[in-house]
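**Q** here are the coordinates; sequence isn't available:
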């Protein structure tokens, strides 16, 4: 569960900048020349008006075209493009996607300076983020600007997650219960090649269900599958659909409207499911028996019911739960898929991990977080997965809370700030041969694990991932349990899968199949 999707239904910066180009490519076929001319004229007028307000002394950046800005250069592989531009323009640069000003931060030094040393300025969210929430008003933890409400709700969420076992043995039990169910599903495919993506999604999603709803689903439960399908539809919408959410006039263009409505309908399915569960909790609520996150929120809401300014509302609860699901499923399951891909591509490393697991756990003892410090090579391998794969290459958009001067440049209030984590994790100055999978980067001469502050898979600063501790528990326990019981291999005769992933908001591996060979 990594920060760029934690706990939100929003458009990551990498998708946002690609969205403009995707939209333009979809725009022309449905329209006649007159309609295209009118749209172009409106966009040109907006651009001219904005140009009068263009701030002075912005960071340098590539020249853009009228109307589209730099969007033509940002159709694919946005983190790589930003990283390449930083070599010419510096670690702090300016880009425009259409009329939208974006400041891009590259490299560990610039990111740390902004998000940690200048956290008061760079810890907010841009106002455009509000349009990404289902009702375009209730922001939830992820999209709330930096301020008292955000601090209050983040503190409540952290306390609630701890109360329901995050970081404790009780949560380990829930994760291991799902891991055993995953073992059973894998065992049904003993000699067959299979794709583990859907199984992994089931496993991770059920962990979130246990925290939020207080129960788990059987994998073939229709409600559970409907929930996962709705989550998938929201996460897999095109960037043009998301752009229409952010730029209201685009919603009424025939060629775009259908995708926009499909996105909103998928959100509605999720919100309605969540509100049904909230109503069930309201009907059975007992303040002396707090079962899960929803109950904890309802209890807090009851304590504040005489406060007319309370923000602990039912809509806020529904939004936060929605964000929990969207953040807590895709990123963690994708991290685990990358981990298994690297294991089948590097069987020597898989063998070393298994040797360590066997020496600490033996063939039957279930893993626990107390074993983590005893397994430095496994920890190093998982850290290298986080670095090399960089699941969230560009974080959720940050925003400036006031006008500021940063590294000698003027940055206005409410400017969208893109944090290019990829540029840190693939910096050859920090990581020699950065495209190589090498757990030894995180081991000293004695074989002990060495933590590197430059690994910022969960971001850094005040907006660091709220679910980091839960995600680390899931990844360690599920990964070690799987390698304790199975050896993962390429199917016979199958081509070697690519280590180059696909950038689609998150960085995901190209779909691949594997075989799971039982051990002992």
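**A** Right, received. Where do you want to start? Treat the numbers as computed from the prediction; the structure is a model and nothing was measured.
**Q** drop to CA atoms for contacts and neighbour counts, all remaining ones
**A** OK.
**Q** Do I have it right that residue 425 meets residue 388?
**A** Yes. Here residue 425 reaches residue 388: they are 6.6 Å apart, a contact under CA atoms under 8 Å.
**Q** quick one, which of the two is more surrounded?
**A** residue 425 (25 against 21; other CA atoms under 10 Å).
**Q** Could you find the closest non-adjacent residue to the more buried one?
**A** Once flanking residues are discounted, residue 425 sits nearest to residue 387: 5.3 Å by CA to CA, 6 or more residues apart in numbering.
**Q** Please apply the same query to residue 357.
**A** Per CA to CA, 6+ apart, closest to residue 357 is residue 484, 6.4 Å.
**Q** What strand or helix carries the one you found?
**A** helix 468-485 (DSSP states H and E).
**Q** So which elements touch the helix or strand following that helix?
**A** Downstream of helix 468-485, the first helix or strand assigned by DSSP H and E is strand 486-489. If you count contacts as 3 or more CA pairs under 8 Å, 6 or more residues apart in numbering; DSSP states H and E, strand 486-489 packs onto helix 330-345, strand 515-518.
**Q** wait, which of those is closest to residue 245?
**A** helix 330-345 (21.3 Å; CA to CA).
**Q** Helix 468-485 and that closest one, what's the angle between them?
**A** Helix 330-345 and helix 468-485 are oriented at 30 degrees to each other (axes from the mean of the first three to the mean of the last three CA atoms, to 10 degrees).
**Q** Before we go further, residue 228 is sitting in a strand, right?
**A** No. The assignment for residue 228 (DSSP: H, G, I helix; E, B strand; the rest coil) gives helix, which keeps it out of a strand.
**Q** Tell me which residues touch residue 66, please.
**A** Contact analysis of residue 66 by CA atoms under 8 Å, 6 or more residues apart in numbering lists 44, 47.
**Q** The same query, at a cut-off of 10 Å, please.
**A** Taking CA atoms under 10 Å, 6 or more residues apart in numbering, we find residue 66 in contact with 43-44, 47-48, 98-99.
**Q** ok, and here's another one to check against it:
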């Protein structure tokens, strides 16, 4: 008997049919869910928002293009200052215009204070970022209040002797000079290695300088750019030359406070 060869066209058509059926099933489930949700709304009180027709699965992502701000501006001219669209499976309400945005952020601030539940937001700092991950609530309000009070205290504290107007400005100006010096050293080292490109990546110096300023204000000690693990708990960092606790540092931070401790031994 001759061996039966499988027709690649037949297998390809089977995959295509399966994908089409799966797409139709997802569209049917999505339409049923949307119909059930819309049937519970009172459109006489809350009329549906206008917006572009979304595609299955991807929503309106294909309409955004490379320049999202220009795409949203074009959609605003077509649908008005308030319209809705879909980014994948997430429904997004887009606000445009000074009056509309002011009403949302000033007069209805609590309603618009939350963050969308996106994977990219939760991936930042493993979900512990106050800016991207934390949802609006009592904890967010408390953290914001603590940050505002800390910035107010540092902006009103007297400088240590420089020409700055406050302690915060003194730290920022001093660290800006250090950051420029580090960038120049990196550019010089890159030139000595024979690289044709003269530019450097400023991301790490900028991020490191901000972290150094925060540590200096919170702990009263400036860390160096070459410090490999400034977030690791090392007891010797809080000891003076005599081996005792340095009161100037321990009065500004709770060494044995809440949180995971990591010691090198």
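**A** Happy to help now that I have it. This structure is a prediction, so every number in the text was calculated from the model and none was measured.
**Q** Just give the TM-score of the two.
**A** Once the chains are laid over each other, their TM-score by TM-score structural alignment, normalised by the length of the second structure reads 0.62; 214 aligned residues with a CA RMSD of 4.1 Å.
**Q** all strands for the second structure, in order.
**A** Using DSSP state E, the strands of the second structure run over 82-87, 90-95.
**Q** how much does the first one stray from the first structure?
**A** Right, strand 82-87 of the second structure. Relative to the matching residues in the first structure, strand 82-87 of the second structure has an average distance of 1.1 Å after the fit, by mean CA distance after the TM-score superposition for the first structure.
**Q** tell me the angle that strand makes with strand 90-95.
**A** Computed by the same axes, to 10 degrees, the angle separating strand 82-87 of the second structure from strand 90-95 equals 150 degrees.
**Q** What span of the first structure is strand 82-87 of the second structure aligned with?
**A** Counting by TM-score structural alignment, strand 82-87 of the second structure lines up with residues 92-97 of the first structure.
**Q** starting at the chain centroid, how far to the matching stretch?
**A** Distance of stretch 92-97 of the first structure from its chain centroid, counting by CA atoms, centre = their mean, to the nearest Å, is 22 Å.
**Q** The contacts of residue 66 of the first structure: which two are farthest apart?
**A** Using CA to CA, the two most remote members of the contacts of residue 66 of the first structure are 48 and 98, lying 11.6 Å apart.
**Q** Give me the more crowded residue out of the two.
**A** residue 98 (22 against 15).
**Q** Tell me which entries of the contacts of residue 66 of the first structure lie within helices.
**A** Residues of the contacts of residue 66 of the first structure located in helices (DSSP state H): 43-44, 47-48.
**Q** These, buried ones only, as a ChimeraX selection?
**A** Paste this into ChimeraX to select the buried members of those, with burial taken from 16 or more other CA atoms under 10 Å:
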select :43,44,47
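**Q** Residue 104 of the second structure matches what in the first structure?
**A** Taking TM-score structural alignment, the alignment pairs residue 104 of the second structure with residue 114 from the first structure.
**Q** can you list residues touching both of residue 48 and residue 98 of the first structure?
**A** 66-67.
**Q** Counting neighbours, which bits of whichever helix in the first structure runs longest end up buried?
**A** In the first structure, taking DSSP H as the definition, the longest helix is helix 254-283. By neighbour count on 16+ other CA under 10 Å, the buried set for helix 254-283 of the first structure is 255-257, 259-260, 263-267, 269-271, 273-275, 277-278, 281.
**Q** so how far is it off the chain centroid?
**A** In terms of CA atoms, centre = their mean, the centre of helix 254-283 of the first structure is found 20 Å from the chain centre.
**Q** And for stretch 130-138 of the second structure?
**A** Counting by CA atoms, centre = their mean, stretch 130-138 of the second structure comes out at 11 Å from the chain centroid.
**Q** Next, the buried residues of it.
**A** Neighbour count says stretch 130-138 of the second structure has 132-135 buried, by 16+ other CA under 10 Å.
**Q** same thing with stretch 57-75 of the second structure?
**A** Buried residues in stretch 57-75 of the second structure, counting neighbours by 16+ other CA under 10 Å, are found at 57, 59-60, 72, 75.
**Q** Residue 254 of the second structure: which of those residues is nearest?
**A** The shortest gap between residue 254 of the second structure and any of the buried residues of stretch 57-75 of the second structure belongs to residue 72, at 47.9 Å (CA to CA).
**Q** and the aligned residue in the first structure for that closest one, what is it in contact with?
**A** When the first structure is aligned by TM-score structural alignment, residue 72 of the second structure is paired with residue 82. By CA under 10 Å, 6+ apart, residue 82 of the first structure lies in contact with 14, 73-74, 89, 91, 93, 95, 104-106, 394, 418-420, 422-423.
**Q** From those residues, which land in helices?
**A** In this view, these that belong to helices under DSSP H are 14, 89, 422-423.
**Q** Got a ChimeraX select line for the buried ones in the residues you listed?
**A** Of those, the buried ones go into a single ChimeraX selection, burial set by 16+ other CA under 10 Å:
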select :14,422,423
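**Q** Name the nearest residue to the most centrally placed residue in the second structure, ignoring sequence neighbours.
**A** With distances taken as CA atoms, centre = their mean, the residue of the second structure nearest its centroid is residue 132 (4.1 Å). Computed as CA to CA, 6+ apart, the closest residue to residue 132 of the second structure that is not its neighbour in sequence is residue 121, at 5.3 Å.
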